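Peer 1: Output the structure for:
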Amino acid sequence: MRFSRLIYLSILLTVGLITLSQVYCEDEVNIDLDRNELEQGIPEGEFNSMDDAISKMTGRNEANHDELEQQQQEQKELTPEERQKHLQQKKARDRNCSPDLPHLSVGDVNLTAKNFEKFKQENEVFLLGISDNQCDHCCFTEGMLDAVHSGMQTKLHTYNGKRIKVARLDLFQKMKLSQKERDAFETVPRMLVYKQHQLIILIRLRNGEYYPYESYYIKNLFLHFINRVLYPVLNLKTTEQIDLFLDSAKEYVEHSKFYQNKYEPMGDFYYRMGKRVRVLALFNDKKEYSNEYKLFQKAAQSLVRRDDLRIAVVTNKTLVQHYKQKFGVKWFDEYSLNTIVLEREPGVYHFYDIEKESDDIAYWINKMSLSKLGDELNRETEVISKMLNEAQGIMFINRGNANYGADSKVAKDALQRVAPVYFQNRINFFYAERQEQLEKRTRLGIMWDKVPSFVMVTPKQNYFPIDMEVNLGDASIVDKVLQEHIEDFMKGRLKVPDQTYDQASDSRDYEILDRLSNVRSVNKRSFVNTVTNPDHDILVFVYTSDMQSPNWKKSTQRAYDFDLIALQLRELKIKSVVCAGYDVNVEGMIAEIDDPNVPAIYLYPAKEHSVENRVTYNKKTVDLSSVIQFLQQYAEKKFKVPKDVMDAALKQKKDKNTSTKQVTGKSKDSKKKTEL
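Peer 2: Model (predicted):
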């Protein structure tokens, strides 16, 4: 009997919990629907208790009972899909987000743990848009993805005549991913092209690769990236096609299967690129050199991230012999009819002798894309440099400046004389003159304003700057200073101003990340986009996880306090404030912070020039009442906090201060007794 009663009671308890969960879920829907009221703030002094305030903030007071019942009825009439879409539209708050295209709304299929592997096996090629539903600004990619998706749906662009599907993946859901996938899905939002390369018949698995898109979010640029991934090598069949292809001054109109219905040009972006490179392989005997041909195709596939590069091949023997006669030793070895030609700029050629060269083809293409005399540092040359992963020598100049113009010209000329000597020593040289490049100087240890200045940078981003304060009127002295600095760098004589990446990893406190579980982590790449969001006031906690740093202990203590503040602001429904964390040990100091005081808290208000209008939180303690007062004074978005909540926070602060004074007093008395 007792056992049966226990079973009966457990059934009643289960039914009750299910009913309560349904009520709770419905209330959550109503809270989200009532966001406009929450964001307007609650007047002070209107409530007698915290419960009364919460009741008002969640829309559950009696005055709104009829209105809530109507909203509940409307929600019940919606299908689950319509309800989900409605909630997604409510979350489209970012400046670049359209209510018609809410977060993760574009695509053919949403990938989950259940269908992920099956979808990959069934689709040889697909586009993947990854995001995180907790990321407020990530929906800015939806517009471009929607435009691309429309072309895929109508088969305007295809892969071997087949429709290309668009899949979406929400990283907020827990999924088992391979190491390759974790690396590819490193940041959000991100768009990738998935392409299968090899069918292993025995185990019926396909070996696929993810190609992340890292250029500007412009539809036609993304289409060109997709085309390069799917068709990395163009097959040219006439002299007219070859001559047009080699004319890099003009954008080449491609006729790959991807563009067979309509070619969509890069347009102005193509002509604004700082570099435009063409590579043409000529195989007189494709069968005899089948292995070299495969290596060439593999190299082309690995270089698809370069917007400035297009690669083609000619296998027609008559055409190969025609160009052998036309260009001779400019393109070919004297005794060979097989070659790879690179045109760095119109009329400037380098060729790779397939029969004699030992360099990796992809490496050779990247290396020959750069000038021995030094290139201007721009977006295209930065991509090439990262792919080469070699040391760099960067000369910062400003030839348009009245004070530094003459010296800058002398320094650039000196760089072009010295650079060729070291080009084959896996060092690449650049000069930086554009404003966006000059702003990067502080990240490379150049803390002075005067130019010219020079810095050597290792592949792991250790840097060795010099200020070039020499007699710039004497060219031989300038050359000597540069050569000595480069020689000292090559022989390891220069002192590393900062610790290396490996040292930083060994000394990193990973537990500090656990203390910031309620704080959004930002990196160097996403920092500017985060703090310039006009819809939110951004509160940034700058800290160091380096256990060797004298500021580490203070960072760990303040990390706990800041994380508690982030949680309390969330519980109070203050949605206009976003709390973020930035680790200078991992990401390095950036111009938007540029302050050696760590740890520190900064407010970037939700308005134009938020970086220039940054406000520093100067109080010694980080508590709720102090932070709220700070935000109410300096934040652009106004909000109000219930009076009893603020009173409780002030009382808690007062009690804490009193307790601290008592402990301090006892410590002083104990010290005096010890001295006596």
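
Peer 1: When you work out contacts or count neighbours from here on, use the C-alpha atoms and nothing else.
Peer 2: OK.

Peer 1: and the nearest residue to Tyr363 once chain neighbours are set aside, how many neighbours does it have?
Peer 2: Across the structure, with Cα to Cα, 6 or more residues apart in numbering as the measure, the residue nearest Tyr363 apart from its sequence neighbours is Leu388 (6.7 Å). Residues within reach of Leu388, counting by other Cα atoms under 10 Å, total 19.

Peer 1: For Leu388, give me its contacts.
Peer 2: With contacts defined as Cα atoms under 8 Å, 6 or more residues apart in numbering, Leu388 is in contact with Tyr363, Asn366, Lys367.

Peer 1: of these, buried ones?
Peer 2: The neighbour-count test (16 or more other Cα atoms under 10 Å) marks Asn366, Lys367 as buried among the contacts of Leu388.

Peer 1: from what I can see Asp170 touches Ser131, true?
Peer 2: Yes - at 5.2 Å, Asp170 counts as touching Ser131 under the criterion of Cα atoms under 8 Å.

Peer 1: Please generate a structure for the following sequence too, so the two can be compared:
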Amino acid sequence: MDLKWFALLIAVTLSADCVLENFAIGDVNITSEAQFKNFTKENELFLLGVSAKWCKNCCHYEPIYKQVLEVLDTLTPRIKLARADISKTNFIKKFMAENDEVPVIYAVKKGKFYKYHDYVNFAKIVNFVDRMYLPVITLKSEEEIEKFLTPPEGNNNYLTLVAFIYDDDDADDSLAKQYEKVSMALANWVNCQVGIVRDKALIKELKQREKWIPYLNSLVLSKRGADDKVLDLALPQNLGNWITRNGVGLVEELTPYNYQVYKGIGLPMLIMFLDKNNVNMDEYLDIFKKVARDFEDHIKFVWLDGTEEINKQRKRKIGLVTEILPSLAFNLADGRIYPYLEGKPITRESIAEFVTEFLENKHSVKNVPDYKPDIELEKKYKDTPIVTRETFDELVLGEGFDVVVLFYSSHKNQESYTIAPYFNKLAKRYGELEFTNLRVYRMDVAIQSVHKFVKTDTIPSIYLFPAFHKHPPYIRYTGDMDVLRMMFFVEKYVDVKFELPDVPHLSPDEAEEYWDKKSKLTPEQQQEEAKRHEIRHFDL
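Peer 2: Here you go, the predicted model:
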């Protein structure tokens, strides 16, 4: 995964004047590697802020460091804040990950670097330091355990871990020490708390009552909205791997909090971009979850609000260039791009096929595609006026007019090309028939976001918005790409009734030519022609 994604999330809006040549806020400024090594020996745990004199964004962190320092002064024991200017102390880079960029904050404990990944907020940073100082909380009673395992109200992503360790000692390789080491890596999981129970009498009692634990040595992972998971700690296993794999749900919204969990899992990630305000969002997620159940051991499934500007940037970065929502793409660390074809129907079967192709390496796009308007497609729709998101409420949802809208995509969507001549002819003919209460529009969802009440899981889609029923669910055309069928569909469901003439899809000259040709056919042939061009008793 690309850590630069979340660099955008930590932009601080505080304005501050600072001297780029000297970052002075802190207990000590690191100026040499020897000084750093001595400071590390003297301080088992400290906070390290890394900046650079050429980094203007680093100025925004200075007020935060000031607030952090004020809080650290009140703590016992006192945790120190060290500063380093990477342009002067280049040796710091060897402790940083390859994709770490300044400004960046670390907790350094026993010489090991732990990067702070959350929003830049002084309270969160102090909480991060506190978690590093005391990664595991000892629980001494059933009441404490009960309270610990009860997540705060309104926090659906809260994760709680409690280890019940019965047979153990305090050796360096003991279960408790292993658990503490793993817990250090969880300090960035802001919505996670880690506890331990060592009282043998309490553990034995809970085991006998079968409350929480089936084993004397158990690890309980509790997450709101999901069943608790329990690991037998007596069995050989990778403890950190088990926690990370079970620390997220089947499908979750990707946040700075659970990002670290997904990063630790290390599996490819499939992201669905949604409109959180769209009334069909739960339906889309339900489809996504069904696919996730089939592939959860190989792929992690997450979603993001695709209407947010920062997420629009993410979409483009991983190959999604249009405004179509929902849309899907893999987020990979190796530069490959696997976008789901924008505008393709969102179904369980089609997404499963897409995931299978990814796992079998059947397709790969190396570069982010650019979106370019299709001039030829625009010509095909030349007789159909455009509606935009800005004019949609007025032109489509305003009462008094029956409105037909085609939602299509001008970006690599073959169906939008196929339907173009048919829908354009429909718009042209309705215009020529001059039904004053009927409007026909098109909206290119490749460049326009759709209304929250409109479901565009399949592109192209045709909807009718009746004159006096401007509320969902709207009427959706699901028939063939046939002008006559579409015209009869509209005639049937409009609020302001009208009657179409014979062969309404033909202009007067075309109609005259049609009747002339028909009169020269046999009775059987005339009947066949009538079925195709005249009879309106379709199953609409």
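
Peer 1: Need the TM-score between these chains.
Peer 2: Structural agreement between the overlaid chains, expressed as a TM-score with TM-score structural alignment, normalised by the length of structure 2, amounts to 0.59; 353 aligned residues with a Cα RMSD of 3.1 Å.

Peer 1: So what does the residue nearest to Tyr363 of structure 1 match up with in structure 2?
Peer 2: When the two structures are superposed using TM-score structural alignment, Leu388 of structure 1 falls opposite Ile265 in structure 2.

Peer 1: What are the boundaries of the strands in the stretch 401-540 of structure 2?
Peer 2: Under the criterion DSSP state E, counting those that start in this stretch, the stretch 401-540 of structure 2 contains strands at 402-408, 438-444, 461-465, 475-477.

Peer 1: Which residue numbers in structure 1 does the third one align to?
Peer 2: Read that as strand 461-465 of structure 2. When strand 461-465 of structure 2 is aligned against structure 1 using TM-score structural alignment, it corresponds to no residues at all.

Peer 1: got it, and the second one?
Peer 2: With the alignment judged by TM-score structural alignment, no segment of structure 1 is matched to strand 438-444 of structure 2.

Peer 1: Now do the residue nearest to Tyr363 of structure 1 against Val29 of structure 1, distance only.
Peer 2: Shown here: Leu388 of structure 1 relative to Val29 of structure 1, a distance of 52 Å by Cα to Cα, to the nearest Å.

Peer 1: Alignment lookup: Asp183 of structure 1 to structure 2.
Peer 2: With TM-score structural alignment as the criterion, Asp183 of structure 1 lines up with Ala97 in structure 2.

Peer 1: how about the spatially most central residue of structure 2, secondary structure?
Peer 2: Note on structure 2: the residue nearest the mean C-alpha position is Leu304, at 2.0 Å, using Cα atoms, centre = their mean. Look at Leu304 of structure 2: counting by DSSP: H, G, I helix; E, B strand; the rest coil, its state is strand.

Peer 1: which residue lines up with it in structure 1?
Peer 2: With the correspondence set by TM-score structural alignment, Leu304 of structure 2 lines up against Ala432 in structure 1.

Peer 1: For its match, list the residues it contacts.
Peer 2: Applying Cα under 8 Å, 6+ apart, one finds that Ala432 of structure 1 lies in contact with Glu376, Leu377, Asn378, Ile394, Met395, Phe396, Ile397, Leu438.

Peer 1: 10 Å - rerun?
Peer 2: Ala432 of structure 1 is in contact with 375-378, 394-398, 412, 438-441, 452, 454, counting by Cα atoms under 10 Å, 6 or more residues apart in numbering.

Peer 1: out of those, which are inside strands?
Peer 2: Asp375, Glu376, Ile394, Met395, Phe396, Phe454 (DSSP state E).

Peer 1: Next, the contact list for the second one, please.
Peer 2: It stands for Glu376 of structure 1. With contact taken as Cα under 10 Å, 6+ apart, Glu376 of structure 1 is in contact with 274-275, 370, 382, 394-395, 429-434, 437.

Peer 1: try 8 Å
Peer 2: Glu376 of structure 1 is in contact with Phe430, Tyr431, Ala432, Glu433, counting by Cα under 8 Å, 6+ apart.

Peer 1: now the fourth one
Peer 2: Met395 of structure 1 sits next to Ala411, Lys412, Leu415, Phe429, Phe430, Tyr431, Ala432, Pro452, Ser453, Phe454, Val455 when contact means Cα under 8 Å, 6+ apart.

Peer 1: can you rerun that using 6 Å?
Peer 2: Counting by Cα atoms under 6 Å, 6 or more residues apart in numbering, Met395 of structure 1 touches Tyr431, Ser453, Phe454.

Peer 1: what does the last one give?
Peer 2: Under the criterion of Cα under 6 Å, 6+ apart, the contact partners of Phe454 of structure 1 comprise Ile394, Met395, Pro465, Ile466.

Peer 1: Among those residues, which one lies nearest to Tyr231 of structure 1?
Peer 2: Of all the contacts of Phe454 of structure 1, the one with the least separation from Tyr231 of structure 1 (Cα to Cα) is Ile394, at 34.9 Å.

Peer 1: Now the closest one: closest residue in space, sequence neighbours ignored.
Peer 2: When the adjacent residues along the chain are set aside, Ile394 of structure 1 lies closest to Phe430, with 4.9 Å between them (Cα to Cα, 6+ apart).

Peer 1: and the gap between the one you found and Ser385 of structure 1?
Peer 2: Using Cα to Cα, Phe430 of structure 1 is found at 10 Å from Ser385 of structure 1.

Peer 1: picking that back up, could I get the contacts of Leu388 of structure 1 as TSV with secondary structure and distance to Lys180 of structure 1?
Peer 2: Compiled in TSV, these are given as follows (DSSP: H, G, I helix; E, B strand; the rest coil; distance: Cα to Cα, whole Å):
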residue	secondary structure	distance to Lys180 of structure 1
Tyr363	helix	22
Asn366	helix	24
Lys367	helix	27
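
Peer 1: Dump the contacts of Leu388 of structure 1 into JSON lines; add distance to Thr339 of structure 1 as well.
Peer 2: Converted to JSON lines, the contacts of Leu388 of structure 1 look like this (distance: Cα to Cα, whole Å):
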{"residue": "Tyr363", "distance to Thr339 of structure 1": "16"}
{"residue": "Asn366", "distance to Thr339 of structure 1": "17"}
{"residue": "Lys367", "distance to Thr339 of structure 1": "17"}
